[in-house]
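Novice: no FASTA, just this:
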């Protein structure tokens, strides 16, 4: 009997950890709830019930035959790591096939949680390439795209070494928008680009929380109005802060040039 209780608690802890990893790394609410439910039911726990918000998980279990269990975890709104989400999804499929014990599931989840992200060098390079590609995609020419590469690179140097460790989300995004606008304006004034608007739009794209915004719409469409609204508000706040940073630089330019620049 005691062994069964220990196994049930191990299963519930594993389900909670799986939900934590998914939610923390950008998965949709329905995916988190479904994965937790699948893990519990696969190991014979029928009474598990989970309530998931965008920044927290509430899990309870227990009836006449099963031990009572309740746990709450707060999960701050953070970035997106879809490789970890994909790894948990693959693990969920293996659990469905019945090839893993609860202890093995827990060990695999710990390994997934510790998966390293992309290197700083790779993130910086990807930001530059992405900025150049978005600039060209939105209508800029090759000269604009080449110019947008450098603000994109410097933007992620700022994000990794200053924004992430030292600045709040609001201040960091305002600073990022201002930095990109100032750099693109400087390159435009040096005639290294032909279209300032496309250069700024392309360079600023690495800051845009596209996955979070898309997931917010999906959550609202699935009826998870609270979680979807929180994610939507978070994404809209980022958009507002970026726009504020861009507007601040343009305002200063207008003031110092007498309105002749724009």
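Specialist: Sure, I can see it. Small disclaimer: the values here were computed from a predicted structure and weren't measured.

Novice: CA only for contacts and neighbour counts going forward, please
Specialist: Noted.

Novice: how about the helices of the stretch 51-200 of the chain, start to end?
Specialist: Assigned helices in the stretch 51-200 of the chain, in chain order: 82-96, 102-113, 120-137, 142-158, 164-166, 169-189, 196-204 (criterion: DSSP state H, counting those that start in this stretch).

Novice: looking at the ones you listed, which is closest to residue 251?
Specialist: With Cα to Cα as the criterion, residue 251 lies closest to helix 169-189 of the helices of the stretch 51-200 of the chain, at 10.8 Å.

Novice: helices and strands around that closest one, which ones?
Specialist: With contacts taken as 3 or more Cα pairs under 8 Å, 6 or more residues apart in numbering; DSSP states H and E, helix 169-189 sits against helix 142-158, helix 196-204, helix 225-257.

Novice: Centre of the chain to it, how far?
Specialist: In terms of Cα atoms, centre = their mean, to the nearest Å, the centre of helix 169-189 is set 21 Å apart from its chain centre.

Novice: Tell me which residues of that helix come out buried.
Specialist: Within helix 169-189, the residues that qualify as buried by neighbour count (16 or more other Cα atoms under 10 Å) are 172-185, 187-188.

Novice: try this one next to it:
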């Protein structure tokens, strides 16, 4: 049964928006949108995806549609959920009406993990990274404290200042201060190891991976832009820690 083009476009743009906002690679977003359009009889549709926007041109001469992407985070569960819906659509197991409802439900969902759980995970990860980077067990607890507080500062300041660069800069600065305080009172042995372990939860690993994968897939604009974003994050982390070393 042929579906209205407007409905197909709505599903394609919504699926692409959710995936891109949740940290999916550019080529994966384009491939998913193209497969959905083809499944509903629009094989000549075209999509152009960048980290900040999606342009979709449906088959049949209709005007291109633009969807602006304002926020990006990491939520691979949403990416997997949209992929599952796209496979069901392609196999004819899901109607387009049900797909729209399911996608809107996924879009409205928040993070699967509470802020408390995220901070706890960042604390444990920071402490484990400190040991992995050949720190002593005396640095384990200080790295846990510093990493948890640093991630807490990141979440708090990112809500106050929507520019992620400044939130990361302030968070890494706070990590440096806390690490120096803990080592000065004798709770830690190596301030360098504690800082390195504590900033690891802020490191843009997914951004770097997606930038390389987009470049390898031939999406040069998206690959370069993601790479620059990863560089700015790394620069913010390094600058925040460097300011602490300059001051102290």
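Specialist: Great, that's in hand. Just so you know, these numbers come straight off a predicted model, no measurement behind them.

Novice: TM-score for the pair, please.
Specialist: The TM-score (TM-score structural alignment, normalised by the length of structure 2) is 0.94; 247 aligned residues with a Cα RMSD of 1.6 Å.

Novice: picking up where we left off before, among the helices and strands packed on helix 169-189 of structure 1, which is the most enclosed?
Specialist: Neighbour counts (mean count of other Cα atoms under 10 Å) averaged over each of those peak at helix 196-204, with a mean of 26.

Novice: List the contacts of the counterpart of residue 78 of structure 2 in structure 1.
Specialist: Correspondence of residue 78 of structure 2 to structure 1, assessed by TM-score structural alignment: residue 84. Applying Cα atoms under 8 Å, 6 or more residues apart in numbering, we find residue 84 of structure 1 in contact with 21-22, 25, 112-113, 115.

Novice: out of the residues you listed, what pair is the most spread apart?
Specialist: Of all pairs in the contacts of residue 84 of structure 1, the most separated under Cα to Cα is 22 and 115 at 13.1 Å.

Novice: Just want to know which of those two has more residues nearby.
Specialist: residue 22 (28 against 13; other Cα atoms under 10 Å).

Novice: now for the helix or strand containing that one, which elements pack on it?
Specialist: Per DSSP states H and E, residue 22 of structure 1 falls inside helix 2-24. On a contact count with 3+ Cα pairs under 8 Å, 6+ apart, helix 2-24 of structure 1 meets helix 29-42, strand 56-61, helix 82-96, helix 102-113.

Novice: how big is the offset of the last one relative to structure 2?
Specialist: Which is helix 102-113 of structure 1. Once fitted to structure 2, helix 102-113 of structure 1 is off its aligned match by 0.8 Å on average (mean Cα distance after the TM-score superposition for structure 1).

Novice: Provide the contact partners of that helix at residue level.
Specialist: 7, 10-11, 13-14, 17-18, 21, 43, 84, 87-88, 91, 95.

Novice: could you redo the last one with a cut-off of 6 Å?
Specialist: 11, 14 (Cα atoms under 6 Å, 6 or more residues apart in numbering).

Novice: need the contact list for residue 236 of structure 1.
Specialist: Listed by Cα under 6 Å, 6+ apart, the contact set of residue 236 of structure 1 is empty.

Novice: Can you tell me what it aligns to in structure 2?
Specialist: In structure 2, residue 236 of structure 1 lands on residue 231 (TM-score structural alignment).

Novice: how far away is its match from residue 98 of structure 2?
Specialist: 40 Å (Cα to Cα, to the nearest Å).

Novice: Please report the distance of the match of residue 78 of structure 2 from residue 90 of structure 1.
Specialist: Residue 84 of structure 1 is 10 Å from residue 90 of structure 1, by Cα to Cα.

Novice: list residues touching both of the two?
Specialist: Joint contacts of residue 84 of structure 1 and residue 90 (Cα under 6 Å, 6+ apart) do not exist.

Novice: Can you tell me how far the residue lying farthest from the centre of structure 2 is from residue 223 of structure 2?
Specialist: What lies farthest from the middle of structure 2 is residue 1; by Cα atoms, centre = their mean that is 37.1 Å. Residue 1 of structure 2 sits 38 Å away from residue 223 of structure 2, going by Cα to Cα.

Novice: Likewise for residue 12 of structure 2?
Specialist: 22 Å.

Novice: Likewise for residue 62 of structure 2?
Specialist: In terms of Cα to Cα, residue 62 of structure 2 sits 29 Å off from residue 223 of structure 2.

Novice: same question, residue 2 of structure 2
Specialist: Using Cα to Cα, residue 2 of structure 2 is found at 36 Å from residue 223 of structure 2.

Novice: Trace residue 162 of structure 1 over to structure 2, please.
Specialist: Using TM-score structural alignment, residue 162 of structure 1 pairs with residue 157 in structure 2.

Novice: again with residue 127 of structure 1
Specialist: By TM-score structural alignment, residue 127 of structure 1 lines up with residue 122.

Novice: what's the burial count for its match?
Specialist: For residue 122 of structure 2, using other Cα under 10 Å, the count is 26.

Novice: who touches it in this structure?
Specialist: Contacts of residue 122 of structure 2 (Cα under 6 Å, 6+ apart): 148, 201.

Novice: How about residue 130 of structure 2?
Specialist: 193-194, 197.

Novice: let's see it at 10 Å
Specialist: Applying Cα atoms under 10 Å, 6 or more residues apart in numbering to residue 130 of structure 2 gives the contacts 124, 136-137, 139-144, 190, 192-198, 200.

Novice: ditto for residue 48 of structure 2
Specialist: Residue 48 of structure 2 touches 26-27, 29-30, 54-57, 66, 219, counting by Cα under 10 Å, 6+ apart.

Novice: one more time with 7 Å
Specialist: 30, 54-56 (Cα atoms under 7 Å, 6 or more residues apart in numbering).

Novice: Filter those residues down to the ones also in contact in structure 1.
Specialist: Here those are checked against structure 1 with both residues aligned by TM-score structural alignment, their matches' Cα atoms under 7 Å, and the contacts held in both are 54-56.

Novice: Mind putting those into TSV with distance to residue 161 of structure 2 and neighbour count?
Specialist: Formatted as TSV, those follow (distance: Cα to Cα, whole Å; neighbours: other Cα atoms under 10 Å):
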residue	distance to residue 161 of structure 2	neighbour count
54	25	21
55	28	18
56	31	22
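
Novice: any idea which of those is the one closest to residue 72 of structure 2?
Specialist: The closest of those, once distances to residue 72 of structure 2 are taken by Cα to Cα, is residue 54, at 13.3 Å.
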